[in-house]
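Q: requesting a structural model of the entry that follows:
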Amino acid sequence: MTAWSVTPDGLAIAIRLTPRGGRDSLGGIETLADGRQVLKARVRAAPTEGEANAALIVLLAEVLGVSRSQLSLTAGASARLKRIVARGDGEALAAQLQKRICEI
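A: This next block holds a predicted model:
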């Protein structure tokens, strides 16, 4: 199982977010204790009033080459583990994300 999966309307991404991480960046794939894989991300923003979530959306929009309006936080608004859905061509989005992860 990978940190993301193609859905009928786009791409679902499991993320472990580190707020106040010093920089906005992706950090590769991590396997959790229960065997699930997540994409590691860090943002400079603090986890108050949704600032870190908003920064994560901006970061992913840039990485995937889509507008912020195509991304939505579907789970984990106040947790470290989050689920983001990117609307669009799921296969193309997955390929773009895989390419960026390989560059890390």
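Q: when you work out contacts or count neighbours from here on, use the C-alpha atoms and nothing else.
A: Will do.
Q: SS state for residue 47?
A: coil (DSSP: H, G, I helix; E, B strand; the rest coil).
Q: now do the contacts for the closest residue to residue 27 other than its chain neighbours.
A: Nearest residue to residue 27 in three dimensions, chain neighbours excluded: residue 40, at 5.0 Å (C-alpha to C-alpha, 6 or more residues apart in numbering). For residue 40, the contact set (C-alpha atoms under 8 Å, 6 or more residues apart in numbering) comprises 15, 16, 17, 18, 26, 27, 28, 29, 30.
Q: another one to check against the first:
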Amino acid sequence: MGKPKKKHLPDLSHLAQPGMEILVRVTPKASRNAIELGNDGLRVLVTVVPENGKANEAVRALLATAMGVAPTHLTLKRGQSAREKLFVYSVASRS
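A: Alright, predicted model coming up:
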């Protein structure tokens, strides 16, 4: 998966709040990379196959791009091998 283009993604910058939990439904092996906003929440489509965590990383990168943050600020809390995933946004504090 190449670097996602911001112009094709919805603006999810409002989700970039420390401690924010983001529930997404993932569709791997899709025909395109996209994020869709629906009545039932966020739906993330990625072209990557779900093996060895590749799809999880693709989802994390796509979400981070739409939010305007670094992918390292998103942690997969639940759903390693499920379609329903819970990401948590966190910013490491500098001491």
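Q: list the TM-score for the superposed pair.
A: Taking TM-score structural alignment, normalised by the length of the second structure as the basis, the two superposed chains have a TM-score of 0.73; 76 aligned residues with a C-alpha RMSD of 1.7 Å.
Q: that older thread, reformat the contacts of residue 40 of the first structure as TSV; add distance to residue 85 of the first structure.
A: Listed next are the contacts of residue 40 of the first structure as TSV, based on distance: C-alpha to C-alpha, whole Å:
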residue	distance to residue 85 of the first structure
15	11
16	14
17	15
18	19
26	16
27	19
28	18
29	17
30	19
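Q: which of the residues you listed does the second structure keep?
A: Compared against the second structure with both residues aligned by TM-score structural alignment, their matches' C-alpha atoms under 8 Å, these retain 15, 16, 17, 18, 26, 27, 28, 29.
Q: what's the counterpart of the second one in the second structure?
A: Same thing as residue 16 of the first structure. Using TM-score structural alignment, the equivalent of residue 16 of the first structure in the second structure is residue 25.
Q: which residue ranges of the first structure form strands?
A: With DSSP state E as the criterion, the first structure has strands at 4-7, 10-18, 25-31, 37-42, 71-75, 81-87.
Q: helices or strands up against the second one?
A: By that I understand strand 10-18 of the first structure. strand 4-7, strand 37-42, strand 81-87, helix 90-102 (3 or more C-alpha pairs under 8 Å, 6 or more residues apart in numbering; DSSP states H and E).
Q: and the shortest one, by the same measure?
A: Contacts of strand 4-7 of the first structure with other secondary structure elements, assessed using 3+ C-alpha pairs under 8 Å, 6+ apart, are made with strand 10-18, helix 90-102.
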